[in-house]
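# predicted model follows, preceded by the sequence.
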Amino acid sequence: MHLHSMTLQAIGPFPGRHHVDFAELGASGLFLLEGPTGAGKSTVIDAVVFALYGKVASEAASEDRLRSAYATPDVESFVDLVLETGSGIYRVRRSPAYERPSKRGGGTTKQQAGVRLWRLQSVPEGAPDDDAPEGDLFSSRLDEAGAELQRIIGLDRQQFVQTVVLPQGEFASFLRANPEDRRGLLQKVFGTEIYERAQAELAEMQRGAKRAVEAADAAVHQGVTMFCRSAQVGPADGETFRDAADADLPGLVAARVAEIEAEVEEHEGAELAANAGLVAARDAHDVERRLAEQLEQRAALRAEKAALDAAVPSVVEHREVLEAARRAEVVAPVRAGVEVADRAHATAQTELATVRTELPEAVAALDPTALEEARREPADAAARLRHLESDGARLPDRERDLRAGRASLADADENADVLRAQNAGRPARRAEHEAAVEESSELAAELSLRQKAVLDADAVLRAARGVEETAAALERAGDTLQVARRAAAAAGEAEDAVRAARIAGIAGELAVDLRADEKCPVCGSVEHPAPAALTADHPGAGQVEEAARVTADAQDHLAEARAEVDRLSERLEGHRAATGGTDRVAAEDRLAEARTAVTEAQHAVTVRDEARAALAEFDEETAALAERLGDVDQYRASLRSRLEAEELALERDRATIATELERAAALLGDGSPVDTVDAPNPVAVLADALDERVTAIDALRAAQAACAAAEEAVATRRTELAEVVASSGFATVDDALAAVLPETERLRVEKVVRDHDAATVRVETALEALAELADDAQADVASTQAALRDAESAYTAISQRLAFVRRRLADARADQDHLVDALGASARTRTEADPVLRMAGLASGSSGDNARAMSLATYVLVRRFEDVVAAANDRLSEMCDGRYELVRSDDKEAVRTRKTGLAMKVVDHWTEASRDPRTLSGGETFQVSLCLALGMADVVTAEAGGVDLGTLFVDEGFGTLDPESLENVLDVLGRLREGGRTIGVVSHVDAMKQSIAERIQVSRLPSGASTLTVRA
């Protein structure tokens, strides 16, 4: 992971907005973050961690420190970070929760925390644009963006601060962690979860393989049981089948199947003989049964034939009636058509008489040709009037609008005169407002200078108070330092005394383990004439280690006390420099004077702003007045032009309408007067009258045509009726109508005739088919039926036995196939399961082939951990001049922890003794921890698919180093640029400032706030 840039605003001690270009700053691979203690150096690292995880770097710190106490309430707090990982370039903007003034009413309200995450196509130049961000917005939800960022980086917050950002108080946590915690971190950093998943998958495959083998064996056992049941194997033979080996089973099964097949062949022969006897008996019975049925059928047919012959005369009479009715059916519809035509002719004549009464007599008497000419003139006149109808209806409204327009024009002229009078005196009044602004501007211009004077005076006062408070604290810290020095000296003396006492009595300690006839470990002799005695107060190895631990703790306390004195001294010096020699009382007087001057200037600002507002308001009123006057003049000109045009158009339309009304009245002056005196629209009245005249003429023409057509239809229908009666064979129409049968009667007569004909044909055909039977023929059905029953009983018995034996054979063959398949599947399952079981045993460490009994995932992590330790030792050797070396240990670090191979020891080559990392002093812990962090970064960077640790921050420990150790650490850090990595170190040590040029410099302002400057 590489950081490109970060923008922060109103965060911690920084009330303003600051932009840090990490890409430019870290071009050389190493940069410094320096400034006074408490000025906000660690806040820069907290901002990075907060942007990524929503929390600060240190577990002990609170997120409440993020909102700047120096920022004004309306300034937003946020951190905007651009980073790059193997999956792409991303931008995250995160803001903490804080209290802000309410937008409505008084008091405050809580501004909720927020986040936005983008994926970018390229790294933006300079600070990202807040208003128009580039890229695709991934998420604006806290939970969703947090999960996505953790996936992008590949580490959670705790792992991040152990490998990338190393904050105060947590720098050495990986060194001091127990093996289980190291396991989780290494697994995340190196992406070795795949081996855990592979191991779990192999274990699942192992369980599956065992289940498959057991299932295959159960299937074979079940197959043997089923075959014994279907083949009816006895108990003794069944035990033989179950005890047989897999290779012998197919032969035993095949022998038993052959026995059943022989039994089936024997029963099939018996069934063939029984079937032949059954067929012969069934044929004889069928012959006698068919003869009896034919004799019975012939007697019934002869009786039915006699009855049909007796009904022949009645059927002939029915045929004649049906024939006459058929010929008369065509006459009735034609007669009905004549009656319909007569009624239509009478209706048409009545309609024609009615239409003529609706027209003047002269028009009603015209023939169709003359009516066409009489219709044309009123139709054309009506069309012209319809075209003018809307104009005629609007004439009163247009005259009324014209009168109202003339009145509006008079009002507009009067309004223009009033506005011109109001605008005449405004220049003199504006000069009065300008004079009021100038009177207050001079004093108001001094406000910023007077406010700065207040800030300066306040900073001097706080610095003067800080001198008094820090001097007292420094005196207390000096006392604490003296106590710590005495305690450290006493602990060192006690440790030296314990070590000397143990060395002095080491002979007695060795003599305790001497045995007769065993070599002495010192001189090699098997005789021990005068072994040294072990005194009662001889110190053991545990006492020496305890004394060393007490000495290390005392040294840590001494270093902390010395660092506190240095910190307070530096703070006191800064406070004194800020006072400029002014004491607290003088500073308080200066602050009071400055605040009074600010109050005067603020009052002048208020007066000036009110005068400016009044002048601006006056100018706005003048501009509005001029705009209104222009609008009124424009309106007057437009209205006058429109009224003149409307008056001309109104006169023209009146003349056109009058001409058309005269023409229409002349056309209607033939006895159909129309009253238009009181009509609101005479044009519409006359147009309606003309339309009514045209409609009446059209109705008369239609009635004349309908009457003529009805007369013609009557004549046609009467001619058709005469022709149909003659062709049907009747003398008159009445004779034909009398021969017509009602529908129900006709259907009944037809059915009688049709049924007699069908029955006659059926009976005669059936009698012809039985003509070969002798008149004295007889049938014996009872004797053949008894013989058939005996043959069926014999065949049924043998068939049932054969079906039973065949079913047993089919079941035995099916179970034989299943058993053979189960044997084959069992062999294949065992062959497939063997490599799975062996591989799973190796991966889990439970196999005899795995000599170290170490799981696959643990083995991979141990190898990676050894790489980290080796890379750390490369730098540790340089930093400590070869004294210390880290080694991996397989020992458990506690009774209840499991053995993971991730324990660690520190070898002191001065004594060649192994030590627990927790016994190192503060400076030694810093060096070892730093080497571990850098070694892990080296190994991770070299790994494909792991987390790319391209940017590291170190935020503690340099003050615990002596000059020589510090120089060694700087040499190691300086060579990191060769690997393309960027290291940011946080320190106020002078040697660091002199050695590192690129830096973020944090400075404290007189107000107590801080600012930062990037020097690259």
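Arrived safely, thanks for sending. Residues are numbered from 1 along each chain as shown.

# CA atoms for contacts and neighbours, from now on please.
Noted.

# residue furthest from the geometric center of this structure?
D776 (99.8 Å; C-alpha atoms, centre = their mean).

# assumed that residue was part of a strand.
No. Assessed with DSSP: H, G, I helix; E, B strand; the rest coil, D776 is coil; it does not lie in a strand.

# L295 versus that one, what's the distance?
For D776, the distance to L295 equals 10 Å [C-alpha to C-alpha, to the nearest Å].

# again with A592
Between A592 and L295 the distance is 149 Å, computed by C-alpha to C-alpha.

# and what of L973?
129 Å.

# could you do R595 as well?
Distance, R595 to L295, using C-alpha to C-alpha: 146 Å.

# one more: D755?
Distance of D755 to L295, given as C-alpha to C-alpha: 26 Å.

# so which of these two has more stuff around it?
Set side by side, D755 and L295 show more neighbours around L295, with 18 against 10, by other C-alpha atoms under 10 Å.

# ok so the more buried one is a strand residue?
No. Judged by three-state DSSP, L295 forms no part of a strand; its state is helix.

# what's near enough to touch it?
773, 777-778 (C-alpha atoms under 8 Å, 6 or more residues apart in numbering).

# surely D131 forms part of a strand?
No. Inclusion of D131 in a strand is not indicated when three-state DSSP is applied; the result is coil.

# what about it, neighbour count?
Each residue near D131 was counted by other C-alpha under 10 Å, and the total is 6.

# check it against this one:
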Amino acid sequence: MKLHHLRLTGIGPFAGTIDIDLAALGASGMFLLEGPTGSGKSTIVDAIVYALYGHVAGSATSGDRIRSQFAAPTEPSVVDLVFETGSGIYRVRRRPEFQRAKKRGTGTTKEQAKAVLWRIGSPQLIPAVIADTAGGGADVQALATRIDEVGREIQRAVGLTREQFTQTVLLPQNEFARFLRAGTGERQQVLQRVFGTEIYADVEKQLEEMRKTAKRQVDAATGTLGRALARYVEATGVDEEHATALQEAAAALRLEPLATLADEHLEAAAARAQEAHGHAETAAAAEQAARTAADATDAARKRIDRRRELDTLAARLETERPAIDSARTALRRDEAARPVVALLQRRDRASTQAGEAIEQLAQQASTTREEHPELVDLLGPAAHAAAADQQLAAAADEATSAAGALADLVALETALPTRGKELADRREALTASATALETLIQQAAARPAEREQLVADRARERTAAAALGDARLAQRTAEEQRRAATAAVAQKKAVDTAKDRASRTLATAKDFAETEAELRRRRFAGIAAELAVDLADGEACPVCGALEHPDRADQSEDAVSPEQVEEAEQRRKTAESEQAGAEQAHALAAQELTRLQDAAGELTAEAAEQAVTAATQNLRTARDAEAKAAELDATITRHDEESARLDRRREQDALAVERERTALTGLEQTLEADHAKVTEARGEHESLAARRRGHLATARAATGLREALRRRTEAEQRAAELATEAEQALATADLAPETQAGATGEDDLSADGPARTTDEQARAAVLEEDERHRLARLLETRTVEESRLSDGLAEEGIAGTTASDEARERADAARTAATEKLTAARAAAREAADLAARRGAVAERGREARAALATASAQVETVSAEAGVVVRVADLATGRSADGERVQLSTYVLMWRLDAVVQAANARLALFSGSDLELLRDTGRRGARKTGLDLLVMDRRTDQVRVPETLSGGETFFVSLALALGLADIVTGEAGGVRMETLFIDEGFGSLDPETLETVVREIGRLAEHGRTIGIVSHVGDMKAQIAEQIHVRRGADERSHVTITA
């Protein structure tokens, strides 16, 4: 990953916009970010992390420091970063949330944080993108516009989390030594977070849950086995002795003996069931034979009853035969007479209708003669009906044509009064429109003076609103002075507290210095006795060289050991360090108090509050004037629009009045001409409508006579036709009454054939509906009973059956004997079947219970085997196993990762310390428990193993730096080989002596030789002479920071 360009606006102590070309600064491989403490160096580092991840770099740093306290309330803060990874070139812009002034009214409102990410198509576009002249298109593509989307896309592009990034690319202030000196728990959290090994802890939890689940499954399977065995004992009826044996086998989980015992009992039950089933089948066969014999005797008895029933039916049918023959004859005559009678009825109705038509024509002629006698004279005799019809049609057509010719004139005559009324109404409306037009002209003439007054009011408000800018500045200045004055009160207390602490720490440091001096004096006084302790005869004295030591010095009781002197020295150094820190804290607090007092303009908090109140009132007055001026702008615009609308309306109304006058003149002339035309056409008649009604009445009268004439002619023709058809039907009907042969034996026939049927004979042959239906049902019943008789005689065994009383008695005796045998056989079969069912049910329940027992046994066996594996793996992963070192899986993985980090760190530490120091992973005990994640330092100068807390300030720095660089190497390798071409180091180089500082800088420079760009954040003056490219950060008199670049 490579950083190209950073732009900050309103960030931290930087009030304005600063641009940092990181690509140009990194041309030589290394640059220095320098400036006094508190000037804003670390803010630049934080801004880079904030641009990428939305949070600052340091874990202990608040994200609130991103937005500048010098930024105006309405101005946003922006971080803009252009960077490059293996997947492309990107630009990200983030804006933190802030409180801005409301657009309407007073007070503030929250402006939400925003983020946008673009992909840049080629490196050549980077200058244009930085200058905001690249525009859009395919070469500059917006990838995400929401904060969560931007976060996901950057994570995908960079390949590192924020925690990994701050351990590999940006090494924040105060984070180096923290990892070196961290406790086991804190170091474990850092390693777990950086390497993403939370999954192994999750695996431990999952395996522990699986262990508990396996235990529950074994318990559940064992319980299921016990319940299955209880059901088996109950189902098979096992005796108490064998039930006890089964339960003991199940309790001991001896599954094979349990299965053998259960199978033996089940086989015995199955054999008993099979035996009972054989007995039941034999009894069922005997029952079936008895049932067959009983059915045969019952069938013989039923055939005798059936033959007796059929003989009775045949006798009744023979008795009813004469009545049936008479019914058939009556129905035949009815069928033949019905069409003849219907024709006679139509003939009679037609004759009646013809008479009615003649009467109606006479009545129509009598009525018409009063008004139109000429039409009645056209009728003439009946023989000339066709000619009369033609003459009446001609008269009706002539009258209709005359009425049609008058239709338009009648409509014109009818509309004349309405048209006269409408013309008068329009004349009256025209007068009102002319009056309204005059009023509109007067209103338009008064509007210019009204506009001049509005313009004057607007000019007055604009003059008052011109002071708005100054009022805003004054209000903002007053707010800043009030904040500074309020903070100065609290800061004064902090200065006093820091001063007291500096005095106390100075006294403490003096006391520890005097104690150290006294111990050194006493140790020097007893040094001879200390040397004499190790003297031995024959060995040279380290002072005089003598081999004999006759008069050795003795140690006094208050002798001082080297360890006591070293401990006193360490306490003195610690106290001096605390005193120096307290002095620096007091100086910084006093400096901050001076800054706040200057920022407050020497105002007290009360005076500053009054100034804010006055400035706020002035600002409110200016804003009100601005709002009123804007409102008057809108009022003048509306006034002008209304004036234009009135002018347009005046012109339109004047044109409409003139057009209406012209139109009314034309309408009056047309109305007079129509009056003359109607008068001429009316003539002697009352009106044209009355004249037209007369023509229409003549046409209706002619049409009515014509219709009556047509109906009479048609009725006479229909009556004649039906009379002829009726005469022919009667001549061929042959419906004369049938007579029985007389004493002479002759039929009632004339010499010329059958006699002609009369109207009365035909009507007499037709039956009433109820009688006809009764005779038809009688014949249908006869047919059904004859079919029933023939079908019954055709049934099997009926024809040869004798229906005598003796035969019935013999059949009854045989049926009684067969029924008694069947009852006995049925009872025996039921008893055998019940026994077989009971034993079969016992065997079936035994088989079901045995299957359930087998399933439960298999489940116990399977679950026990699986649970054993789970428990063994869980014990290994959670460190409970008796095998191995009892190390948890998550700790083991981190130990493996830490070994790799230590190995990579030692490669750099050998260069920093001249191979004097080497990092070790502590595999023994640090404190009370074994961890495997503690660090030790091997000091090759003394061949002693030291804890990190004993390192000096310089040693701590370069050991921590080596550890951080080693961690960065391993993390980038673990992140899929992510190449980090830019590295920032923000740490205290001031703790190094000049020689070590030169060595460390030289080693860092070697990192740059391999294509990396190294940015060093420091305020150490010696660094400026060693690094050419520099970013200078300085605070101005107004407390705002500024940036200059040397490249």
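Done, it's in. Given the structure is predicted, the values throughout are model-derived calculations rather than measurements.

# before we move on, the earlier item: if we go to structure 2, which of the contacts of L295 of structure 1 are intact?
Among these, the ones still in contact in structure 2 (both residues aligned by TM-score structural alignment, their matches' C-alpha atoms under 8 Å) are 773, 777.

# so G505 of structure 1 makes contact with G540?
No. Taking contacts as C-alpha atoms under 8 Å, G505 of structure 1 lies outside contact range of G540: 9.9 Å.

# compare these two (neighbour count), which wins?
Neighbours per residue, other C-alpha under 10 Å: of G505 of structure 1 and G540, the larger number sits with G505, 18 against 15.

# what sits against the more buried one?
Counted by C-alpha under 8 Å, 6+ apart, G505 of structure 1 has contacts 534-535, 538.

# mind putting those residues in CSV, neighbour count included?
Output for the contacts of G505 of structure 1, formatted as CSV (neighbours: other C-alpha atoms under 10 Å):
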residue, neighbour count
L534, 15
T535, 10
H538, 16
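
# and those as a markdown table, adding distance to V56 of structure 1?
Listed next are the contacts of G505 of structure 1 as a markdown table, based on distance: C-alpha to C-alpha, whole Å:
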| residue | distance to V56 of structure 1 |
| --- | --- |
| L534 | 57 |
| T535 | 56 |
| H538 | 51 |
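
# okay, these in CSV with distance to L661 of structure 1 and secondary structure next?
Shown next, in CSV, are these (distance: C-alpha to C-alpha, whole Å; DSSP: H, G, I helix; E, B strand; the rest coil):
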residue, distance to L661 of structure 1, secondary structure
L534, 153, coil
T535, 153, coil
H538, 147, coil
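
# now do the helices in the stretch 601-750 of structure 1.
682-727, 733-738, 743-769 (DSSP state H, counting those that start in this stretch).

# those helices into JSON lines, with extra columns for distance to S921 of structure 1?
Shown next, in JSON lines, are the helices of the stretch 601-750 of structure 1 (distance: least, C-alpha to C-alpha, whole Å):
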{"stretch": "helix 682-727", "distance to S921 of structure 1": "117"}
{"stretch": "helix 733-738", "distance to S921 of structure 1": "141"}
{"stretch": "helix 743-769", "distance to S921 of structure 1": "130"}
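
# just name the most buried of those helices.
Among those, helix 682-727 has the highest mean neighbour count (mean count of other C-alpha atoms under 10 Å), at a mean of 18.

# how distant is that one from the center of its chain?
From the chain centre to the centre of helix 682-727 of structure 1 is a distance of 78 Å (C-alpha atoms, centre = their mean, to the nearest Å).

# what do you get for stretch 462-471 of structure 2?
The mean C-alpha position of stretch 462-471 of structure 2 is separated from the chain mean by 52 Å, C-alpha atoms, centre = their mean.

# now do stretch 420-433 of structure 1
With C-alpha atoms, centre = their mean, you get 66 Å for stretch 420-433 of structure 1.

# count the neighbours of the residue nearest to V123 of structure 1 when sequence neighbours are not counted for me.
Leaving out its chain neighbours, the residue that sits closest to V123 of structure 1 by C-alpha to C-alpha, 6 or more residues apart in numbering is I89, at 7.0 Å. Residues near I89 of structure 1, counting by other C-alpha under 10 Å, number 22.

# before we move on, what about R272 of structure 2?
15.

# if I look at the nearest residue to it once chain neighbours are set aside, how far off is A182 of structure 2?
Residue nearest to R272 of structure 2 in three dimensions, not counting chain neighbours: R839, with 6.7 Å by C-alpha to C-alpha, 6+ apart. According to C-alpha to C-alpha, R839 of structure 2 and A182 of structure 2 sit 80 Å apart.
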